[in-house]
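J.: pasting a predicted model and its sequence here:
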Amino acid sequence: MNKPNDLAISATDLNDIDSNASHDNHFNSILNARLSRRNWLRGSAVTAATAVMGSMGLSACGGGSDAAAVTPTPTPTPTPEKLLAFTAVPKSLADVVSVPAGYTATALYALGDSLRAATPAYKNDGSDTDFDNRAGDHHDGMEYYGLSAAGAPLASGAERGLLAMNHEATTDEKLSSHFLHVNGGTTSLPRPAAEVDKEVAVHGLSVVEVKKTGSAWATVNDSAFNRRVTPLTDIEISGPVRGNALVVTKYSPTGTKTRGTINNCGTGKSPWGSYLSGEENWAGYFTRSATDNAARGDKSVASLNRYGRSQGAGSRHGWETGGSDDKYARWNLSKIGTSANGSDDYRNELNGMGYIVEMDPYDKTRAIRKRTALGRYAHESAAFSVPAVGQQLAVYMGDDSRNEYIYKFVTTAVWAAADANPADRMATGDKYLDSGKLYVAKLAADGTGQWIELAMSNALIQAYSAYKFADLADVLVNARLAADAVGATKMDRPEWCSVNPANGEIYYTLTNNSNRTVNPSGSSQLAPDSANPRAYTDMKGSSAQNGNPNGHIIRFKEGTGAAAATSFTWDVYLFGAESGADASKINLSNLTADQDFSSPDGLAFSPYTGICWIQTDDGAYTDVTNCMMLAAIPGKVGDGAKSTLNYATAAGGNLAVDTFIGKKPTADTLKRFLVGPVGSEITGISETPDGKTMFINIQHPGENTALANIGDPSKYTSQWPANAGYGAGKRPRSATIVITKNDGGRIGS
């Protein structure tokens, strides 16, 4: 997801920190042909409109909402809805949000927007405070929860509802979150407490009520549902890790709770109506002393190293230097206390981060819980299998870092229809998410794969020499090490995942991987393999980007046992690439100029239309276009064909890598729907239950604005959404936009 620089350490992409030094297997044998080329289509796309970029900050390609309305000709029977019946939005470097002709996009909820009438309107000049009652920063994953006209929970409510969303991070340079502070903030240590407090508060989650009046949507200030959750909010530890010695801290000597949630990225919506949030790049917020290994003298050193916090590691923002208060001390992981169990310091604080967090968006009185049974790693979204009465549920997840793994959790409980509308959503979460089995994926080169259980009963985990696991809680807290032990397959940064409601297949975005090469020379470098088959050079101007800079999307089909299956088949659905790139090694999906993309990240299937929405968070193609969102009508695993990629090796030989590629998209099955403003990531997607309103998040526009230019708006790389007429000031702000179709139809039709 968001790729901030940890400038307290180095200019390193936190997603690209490769702490996986294990020697797990990769593909090296030939794949066999797939069986079927049949394609699932919800409909064909037809339109004759021409897309032309508008000049406004929020624009529709080909014209605005004042175009003449066309009265449909009455017919005896309704015309079947045709999906993707819009003209593809062209690539763009403009500082606008562009959508197809016939659609309107409007900013709705931006960084700093007030949730309470008593909190003043946002000035957007760095002087604002009270972020406990304002929208946080870096809007990310998001879900919509319907309300009735009277304000009661109603899953089908399409004109009044709640948006629950993640606030992942904040735009920063040299420690400081510079757009939040008047003069850019302090860039040396120690950091002032007032700056630290503001930066901490813009992280976490928010819930905001939204309501449609006529054709316009707006947030509802002072709604009883509005709330903020920050890194200081009290949160329960739930599941097998609760009460374990690994999560004992000064804040919670019993190991039953932790303080807050941090760097929240992708989301999930449970079948019982709760909100799931994934904690992603949390490790970089913490520091360790240069002598901490000797002070600890135990296996916790191996755990910290595996999760990217080696001794001497500096923190992203220096929050530990804000003062002597305990809320600052908790960012220092060093063993400084004298207790044997860590109850007098924060040596174990990191073990309380890195989980799927569950919240009831409707009810503030219910405790928020970290669901430890789902494992601890750099979580993205959490996608549920299609519920079937009497069958177990699966939750699919990815670990977003180079050469990390794909996971799923299978519930012990089987699905009961009554749980779709429970009296207590969090108690229902206890039932399904606190007991079950965690699996990691191992993919074979013949297009099959195995889900390997991470449990103490697994002999490979018992025998693992690099780390001695004590119990199930230890396995879950150190899921990466457990996955190393069983030889799971290293992937090209598993990001969001989503389940196709039409057939239950699971799609994972593999955003990119700069550490894949034909001729590996170090432990972190990997040769291309069947599921991650590309290693090439992509030029961005005069700069060479090596590895798999454009990413791809892989998909799984479960074997016997549905959600509880322990085997699957797989293929590569789409490869990101420039349309003009070599079709034999790079543009393997034959993408055209209306379809090409780089670094797929956000991914969601519409439960209403079946469209697969693909969002990008890219740095490789941004000399040609800003990040984007595409609409796709996918087929199914096995609908394509085998392909062989040939690479010249350093020894003068040939490396042949076979892979399977899904059926090539057509103009009717894949096209660009949206392009965002300069420097932004397109992320977070949710729809109203009638499919007629879509909410999208625009994250960190103008993120590469230099700190030195904070006083000169003309030097901001983006001024969105101020340049679209939204809000005060000119500093760029992450924001939620609302998209509707001018004729009142469903989005994507």
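T.: Arrived safely.
J.: hey, let's count contacts and neighbours off CA atoms from now on
T.: Fine.
J.: what segments of the stretch 251-400 of the chain are strands?
T.: 257-259, 264-269, 275-279, 356-359, 369-371, 383-384, 392-398 (DSSP state E, counting those that start in this stretch).
J.: identify the residues contacting the shortest one?
T.: Where contact means CA atoms under 8 Å, 6 or more residues apart in numbering, the residues beyond strand 383-384 that reach it are Gly268, Lys269, Ser270, Pro271, Leu393, Ala394, Val395, Tyr396, Met397, Cys497, Ser498, Val499.
J.: now with 6 Å, please.
T.: By CA atoms under 6 Å, 6 or more residues apart in numbering, the list of residues contacting strand 383-384 from outside reads Gly268, Ala394, Val395, Tyr396, Ser498.
J.: Gln595 is nearest to which of the strands of the stretch 251-400 of the chain?
T.: Comparing the strands of the stretch 251-400 of the chain against Gln595 with CA to CA, the closest turns out to be strand 264-269 (23.9 Å).
J.: one more structure, for comparison:
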Amino acid sequence: MTDPMQPVAYDDGDIDTNSTANPHLNDIIATRLSRRATLRHGVSAMTAAFFGGALLAGCDEEDNEAVTATASGPNAVTGGRMVMLTGAVTSGTLSNAAWVQTSGPAVALTNANSLNASFRAPAVAAATPLGFRLETTSGDGVTTNTAVTVTVNPIALDFTAVPKSLADVVAVPAGYDVTVLYRLGDPLAAGVSAYANNGTDSNFAQRAGDHHDGMSYFGLAATGTAPSASNSTRGLLVMNHENITESYLHPNGPTGLSAGSVRPTAEVLKEMECHGVSVVEVTRGSAGWSYVQGSSLNRRITPFTPTSFSGPVAGNALLFTAFSPNGTAGRGTINNCANGMMPWMTYCTAEENWAGYFRRDADDNARRSAALGTKSVTAFNRYGLGIRIGNYNWTSAAAPAAGDTRIAKFNATVDASKAANGTGDYRNEPNQYGWIVEIDPFDPNSTPRKRTALGRMNHEGVCPGRMIAGVKPAFYMGDDAQGEYIYKFVSNTAWAAADATAANRLAVGDKYLDAGTLYVARFAADGSGQWLPLVFGQGVLTPTGYPTYAFADQADVLTHCRLAADAVGATRMDRPEWTAVNPATGEMYCTLTNNSSRRPTGANAVDAANPRAYVDTKVTGGSSTGNVNGHVIRLRETNDSTEATGFTWDVYAFGAEAGADAANINLSGLDATNDFSSPDGLWFSEPTNTAGQATPVMWIQTDDGAYTDVTNCMMLAAIPGRVGDGSTKSVTSTVQGASATVQARVGKAPGASLKRFLVGPKGCEITGITSSPDGTSLFVNIQHPGEGGDPQNITSNWPANQTGTAAAGVRPRSATIVIAKADGGIVGI
């Protein structure tokens, strides 16, 4: 052992004799110097407090204490709303601040590196918490964290319902603005004069056409010649011009409309050119939206524009004309109603009531039977191509010049002196209409293609189903006439996502739209349904299988798909109009506008899918009979697959007056905030913004004649549920002593998830809707305001009066408007 008495050198007391576990001063100092690193790795400010503030300050007088801060945000918000995350420093000196998301669906934080940040609440299907952390850093790098949780609920309709109105103005909810963008006659090409709007204007091949209808917005890339799916400040609006209000197109109205009269050629050409399609560049600047006159992409497609045919009917004898003896080419498109935006960035326009434009003389049935056989007469009659002078008596006008057959082509009467196959006259010209026509809006030199595989009918648009890689896509269509059918076309080719950005867009259309199977729907009373294939050689679709019509081949089936649908036993519907597909669920909705022929019993008897027939008495006197107010039907494909041949269905909502009989008419429990009549236009918000995600907003537009004694036509916003969310109701229809009861499958009452968003001006139809990709600008078409008036009796001054009093005698004009939220938010939510 060590001798305690052994001599040692001088001892100044620097000897450790404390055997306890208490910290040494040197350890305390070392710990203090490494405090920043320790805190940066997650030790809280409480550790610093443990060492004692005065002692630590004495060891490092330049060191700042940790910042103390508070952080907050709303406890709960609905999807689509802007959310503010707020931080505040309560002590210490702040060097940096940053917000970090810690949980929930990812959002884009604006001003994340500051005390106050914001984000737009995402779309969710159910209440979903989102976690955030505010990190504040002191001058010496000490970081503290504060947590915030915001619960996001599904989107809601965030506006006060617009009341019904008979005023001559577009009314929208408080907090929204309306801008008139593109009107009848507005000049498209550079150098074309402003529209005089007094009947003297001409050259509508370079002006906006009339009766604005179905419409799509295509974003423009920075190059200005290619698509951009996200550009919300510059794009192309492509829209249909369905028809004309001829009384306002001429100085004193049209002349020579009656049978036996002769129309002036100039008047006829003007009226023809007002039909068709517009492609127009639009931009958004600090003052809002405007269209670009003189843009190289601006284009009018009229009844004179060259077109081509593709698919199974191209080149068939049914399309032979003097203009195209081999049946591969045509001229123009007419009565374009609804539309469809293809996933590869093309525009499809639908030819609807084209049959009425054609002339057939009194003896044409005999001539046609002699030249083409009775099949031709049967087919013409089935499509409404009866004996008549044709809309607006166009063919009475003289040819513009020798050999110019632009007017003559609308005379379908057989010329017995010409070849029996139709290559010498225009007996087959009606067969060149009634198709879906695909247009590339980014190439003004491209030729529109008529896609014959999708069938020929009174086409009311074409809506793609969800595009899923490796699955064959479907395209849904309605045939707009009483007692007609709902169709879908399923491509032979499975979807490849790369095709969405292909440079040759019409070639992609060839790939998906020229080969496939056309189906028609049959609805069963138990809520199930079948898609019946319209394929030559299957079932009754043979030369001898159907007594009414002998089908010759697939071209015959497609050209006369109404007859084919009759043959296979499809369900006759109450005027199927627009189709729309919920981008989140894939469920398809279809507006059934109305049916004045629907009765409790007989040939047009009520059934489960069309369960109402009733008498509606007007406030102004008189009454209407049938399914007066229409309804919206929806279906869900088996296994949610576009390739399915079965589905389930119910009725999303029945149009009705709020005070109508709740048991048999107002089946959806509508009230003053959401009652409507005659649904027509239908569209879901784009999935590129919150309004089109998770629980998307659906927009319903009306073309009404039954409720116009109470209100002008309107547009409603809805957040629909799912097929099967309601119940079965027993509905009794009674008309003129006849009565019948059916079981109707009725969706959950919409309640506050359906609201009136817009009411239009006098005499109009609301039709056509699209939006910018970000959802902050909604484009809507107002068609034929002042319908029924003339220069001597002007019944509307819209849109001249939208922002003030119009000058006396101003004629109304169809026009596109833009609706935006005053706070810049997403429209509707």
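T.: Great, that's in hand. Because the structure is predicted, anything quoted here is derived from the model rather than measured.
J.: can you lay out the strands of the stretch 251-400 of the first structure as JSON lines showing mean neighbour count?
T.: Below are the strands of the stretch 251-400 of the first structure laid out as JSON lines (neighbours: other CA atoms under 10 Å):
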{"stretch": "strand 257-259", "mean neighbour count": "23"}
{"stretch": "strand 264-269", "mean neighbour count": "30"}
{"stretch": "strand 275-279", "mean neighbour count": "29"}
{"stretch": "strand 356-359", "mean neighbour count": "28"}
{"stretch": "strand 369-371", "mean neighbour count": "27"}
{"stretch": "strand 383-384", "mean neighbour count": "24"}
{"stretch": "strand 392-398", "mean neighbour count": "27"}
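J.: so which of those gets nearest Gly314 of the first structure?
T.: Of the strands of the stretch 251-400 of the first structure, nearest to Gly314 of the first structure by CA to CA is strand 275-279, at 19.7 Å.
J.: quick one: the strands in the stretch 101-250 of the first structure?
T.: 103-110, 139-146, 160-167, 204-213, 216-219, 227-229, 234-238.
J.: onto which residues of the second structure does the first one map?
T.: Strand 103-110 of the first structure corresponds to residues 176-183 in the second structure, going by TM-score structural alignment.
J.: pull out the buried residues from that stretch.
T.: Of the residues in stretch 176-183 of the second structure, Tyr176, Val178, Thr179, Val180, Leu181, Tyr182, Arg183 count as buried by neighbour count, 16 or more other CA atoms under 10 Å.
J.: with the first structure overlaid, report how far that stretch is off on average.
T.: Average distance between stretch 176-183 of the second structure and its aligned residues in the first structure, after superposition and using mean CA distance after the TM-score superposition for the first structure, equals 0.5 Å.
J.: how far does that stretch sit from the chain's center?
T.: Relative to its chain's centre, stretch 176-183 of the second structure lies at 18 Å (CA atoms, centre = their mean, to the nearest Å).
J.: please enumerate the helices of the second structure.
T.: Along the second structure, counting by DSSP state H, helices occupy 25-33, 35-40, 45-51, 53-59, 265-273, 364-372, 374-382, 505-513, 554-559, 561-568.
J.: that older thread, distance to Ile661 of the first structure added to the contacts of strand 383-384 of the first structure, as TSV?
T.: Below are those laid out as TSV (distance: CA to CA, whole Å):
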residue	distance to Ile661 of the first structure
Gly268	28
Ala394	26
Val395	25
Tyr396	22
Ser498	19
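J.: among those, which one sits closest to His700 of the first structure?
T.: Scanning these for proximity to His700 of the first structure, where the rule is CA to CA, the winner is Gly268, at 21.7 Å.
J.: the closest one maps to what in the second structure?
T.: With TM-score structural alignment as the criterion, Gly268 of the first structure matches Gly340.
J.: now Lys663 of the first structure
T.: In the second structure, Lys663 of the first structure lands on Lys748 (TM-score structural alignment).
J.: repeat for Glu681 of the first structure
T.: Superposed on the second structure with TM-score structural alignment, Glu681 of the first structure falls opposite Glu765.
J.: tally of neighbours for that match?
T.: Residue neighbour count, defined by other CA atoms under 10 Å, stands at 30 for Glu765 of the second structure.
J.: which ones are touching it?
T.: By CA under 6 Å, 6+ apart, Glu765 of the second structure lies in contact with Asp703, Cys713, Gln783.
J.: and the first one, how far from Asp210 of the second structure?
T.: To tie it back to what came earlier, the one meant is Asp703 of the second structure. According to CA to CA, to the nearest Å, Asp703 of the second structure stands 17 Å off from Asp210 of the second structure.
J.: these two: which is more packed in?
T.: Neighbour totals were compared for Asp703 of the second structure and Asp210, and Asp210 leads with 29 against 23 (other CA under 10 Å).
J.: hmm, the more buried one is touching Glu246, no?
T.: No: in this structure, Asp210 of the second structure is not within contact of Glu246 by CA atoms under 6 Å, at 9.4 Å.
J.: quick one: the match of Lys663 of the first structure and Asn365 of the second structure, what's the gap?
T.: Taking CA to CA, one finds Lys748 of the second structure at 50 Å from Asn365 of the second structure.
J.: run a quick neighbour tally on Thr517 of the second structure.
T.: 19.
J.: quick one: map it onto the first structure.
T.: Under the alignment (TM-score structural alignment), Thr517 of the second structure pairs with Lys437 in the first structure.
J.: which ones are touching its match?
T.: Contacts of Lys437 of the first structure by CA under 6 Å, 6+ apart are Phe409, Val410.
J.: now with 8 Å?
T.: Contacts of Lys437 of the first structure (CA under 8 Å, 6+ apart): Ala373, Phe409, Val410, Thr411, Thr412, Glu453, Leu454, Ala455.
J.: aligned counterpart of His275 of the second structure in the first structure, please.
T.: Looks like His275 of the second structure aligns to His203 there (TM-score structural alignment).
J.: hmm, I typed the wrong one, I wanted Asn203 of the second structure.
T.: In the first structure, Asn203 of the second structure lands on Asp130 (TM-score structural alignment).
J.: what about its match, distance to Tyr122 of the first structure?
T.: Asp130 of the first structure sits 10 Å away from Tyr122 of the first structure, going by CA to CA.
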